[in-house]
Structure formats: structure tokens, C-alpha cells
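Asks: A structural model of the following input is requested.
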Amino acid sequence: MRAATIYEHAGMLYVHSSSKTTVGLWILNAPVLSMDKTDVGEVGRAIRECLAASCENVPHPRLFTNLFDPVLALAGVKSAGGFLKTAKCVEVETSGEATVSLIPTRNEGIKSGLVPLPGKTVSVIGSDDELGSAAIEALATSE
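Replies: The predicted model follows:
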């Protein structure tokens, strides 16, 4: 499986790849991209680029303190709490097939995190524009 995450914060989108460590945890990895949500083609291209960079069996980190820093740096935010306080999020998954699943989440705050809303999952097969449009719609259904 390949995975990525999309965040909407302060009118901008942030997309990053996720990879599975040797002990089975998913962590953020490059690339980390930002874009305006009005360019649906660019959103779709960014999602595909991040999915392509996703892999499994990456070394498990010894420290988890700075893993989210690339997103914070792009957003110009100093803390994960400040970013996540108002962020919307969609998890992205694919099994290497043409279908990409977009899973909206509910933001339950810094302590409880972002909880997937599987009943709102959207599956997409199509162009970058179609994937980008579906991602924007999935963000709109995130809570």
C-alpha cells in the first residue's frame, strides 16, 4: 500500500508522502508540497507525486519530535498544535492500482488527533484534475 496525507490550513493545501517503518508505523516523508486549492490539476499531481514516494520498511525513527516540521515550515507555523487546531485533513491510500481512496477525517484536537471517517471515503479513478477535485470535495466533508 502507498499513502499520503492532505491538510487544509489557512486557505492553503499541504500534501506529504507517508511511509511505513520496519515496526509498522506510518510516518511523514518527503516530498512535502504546498499549493492553492483552486488549482485542482496541481492538487492531483501533488497527490500522485506523494503516493509515488511512499514505501514500506523504512528505518524506524529513534525520535518523533521533529517529523512534522517540514509541514510547519511550509505553513509558516511554529507548532503542530497551532497548525492542527484549525486544520482539515484527508488521508490518501492506494494499493498500486489506478484507484485512489480519499478518507476524510474529524479533527478531535491535539490530544485525540485526526480520526478517519470511513463512511465518507471516496474512491477515484481518473485524471489529475478529477483526483484534485475529489480531494477538495473530501476536504469539504472533513470535520
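
Asks: please count neighbours and contacts with C-alpha atoms only from this point.
Replies: Noted.

Asks: which stretches in this protein count as helices?
Replies: 40-53, 69-75, 80-84, 109-112, 128-141 (DSSP state H).

Asks: how about this one, so we can line them up?
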Amino acid sequence: MKAATIYERKDKLYFHSSSKTTAGVWVITAPVLAVDKENTGEVGRALRECLAASREGVSHPKSFTDLFHPVLELAGVKSFSTFVKSAKCIEVETSDDVTVTLIPTRNDGVDDGFAPLPYKTEATLSSDEALGSVVSAALAMAE
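Replies: So this is what the prediction gives:
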């Protein structure tokens, strides 16, 4: 399986790839990207790039402290707490590199993070424009 996460904060979308460690834990991995949320073609391209970079069997980190730091840098904020206060999030996964599942989440705050909502959207990895439109629709369902 391959996975990525997309956060919406202000007028930007922040993407990162997720990879599964040798211990079975999903962690943030490169690339970490920021895209104007109105540019649907770039949104689709960024998602496709993050999914392509997702791997299984990456080294398990010794520390989880700074894993989110690249996202914070792109957003221009110093803490996860500040970032989360105004963020929406969707999780994206694919097991066949053809169809993606987008899972909107509910923002439960800095202590509890993002909880998956029961609304899932299936889409094909077709054009970047079409994929970007599906991302926008899924983010509209996130809370």
C-alpha cells in the first residue's frame, strides 16, 4: 500500500508522503510540498508525486520529535499546535496505483489529532486536474 496526507491551512495545501517502517508504523517521508489550493492541476500532481514516493520497509526512526518539522517550515509556523488549530486533513491511500481512496478527517485538536470520518471517496489516478478536483471535494467533507 502507498499513502499520503494532505492538510489545508489558509490558502495552501500541504502534502507529504507516508511510508511504513520496518516496525509497521506509518511515518512522514519526503517529499513535503506546498501548493496553492486553487491550482487543481498542481494539487493532482503533488498528490501523485507523494504517492509515488511512499514505501514500505523504511528504517524506523529513533525519534519522532522532528518528523513534522518540514511541514511546519513550509507553513511558516513554529509549532504543531499552531498548525493544527486551523488545519483540515485528508488521508489518501492506494493499493494498486490506479484507484485512490481519500478519507476526510475531523480535527480533534493538538492532543487527539485528526480522526477519520466515515465518508470515503474513491477516484482513479487519471489527469492531474481531475485528481485535484477530487481532493477539493474530499477536503470540503473534512471538519
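
Asks: is it true that residue 122 of structure 2 touches residue 104?
Replies: No. The pair residue 122 of structure 2 and residue 104 does not pass the contact test of C-alpha atoms under 8 Å, sitting 11.7 Å apart.

Asks: okay, those two: which has more neighbours?
Replies: Neighbours were counted for residue 122 of structure 2 and for residue 104 using other C-alpha atoms under 10 Å; residue 104 has more, 28 against 15.

Asks: can you tell me how far the more buried one sits from residue 137 of structure 2?
Replies: The gap separating residue 104 of structure 2 from residue 137 of structure 2 is 10 Å, by C-alpha to C-alpha, to the nearest Å.

Asks: also residue 63 of structure 2?
Replies: Taken as C-alpha to C-alpha, the span from residue 63 of structure 2 to residue 137 of structure 2 is 35 Å.

Asks: so between these two, which is more surrounded?
Replies: For residue 63 of structure 2 versus residue 137, the count of surrounding residues by other C-alpha under 10 Å is larger for residue 137: 14 against 7.

Asks: which one is the alignment partner in structure 2 of residue 77 of structure 1 nearest to, not counting chain neighbours?
Replies: Matched by TM-score structural alignment, residue 77 of structure 1 corresponds to residue 77 in structure 2. Nearest non-adjacent residue to residue 77 of structure 2, counting by C-alpha to C-alpha, 6 or more residues apart in numbering: residue 83, 6.6 Å away.

Asks: and if you look at residue 85 of structure 1?
Replies: The nearest residue in space to residue 85 of structure 1 (C-alpha to C-alpha, 6+ apart) is residue 109, at 6.2 Å.

Asks: contact partners for residue 3 of structure 1?
Replies: Going by C-alpha atoms under 8 Å, 6 or more residues apart in numbering, residue 3 of structure 1 touches 17-19, 50-51, 54, 91-94.

Asks: make it 10 Å
Replies: Residue 3 of structure 1 sits next to 16-20, 26-28, 47-48, 50-56, 91-95, 100-101 when contact means C-alpha atoms under 10 Å, 6 or more residues apart in numbering.

Asks: please apply the same query to residue 71 of structure 2.
Replies: Neighbouring residues of residue 71 of structure 2 by C-alpha under 10 Å, 6+ apart: 7, 14-16, 28, 32-34, 77, 80, 83.
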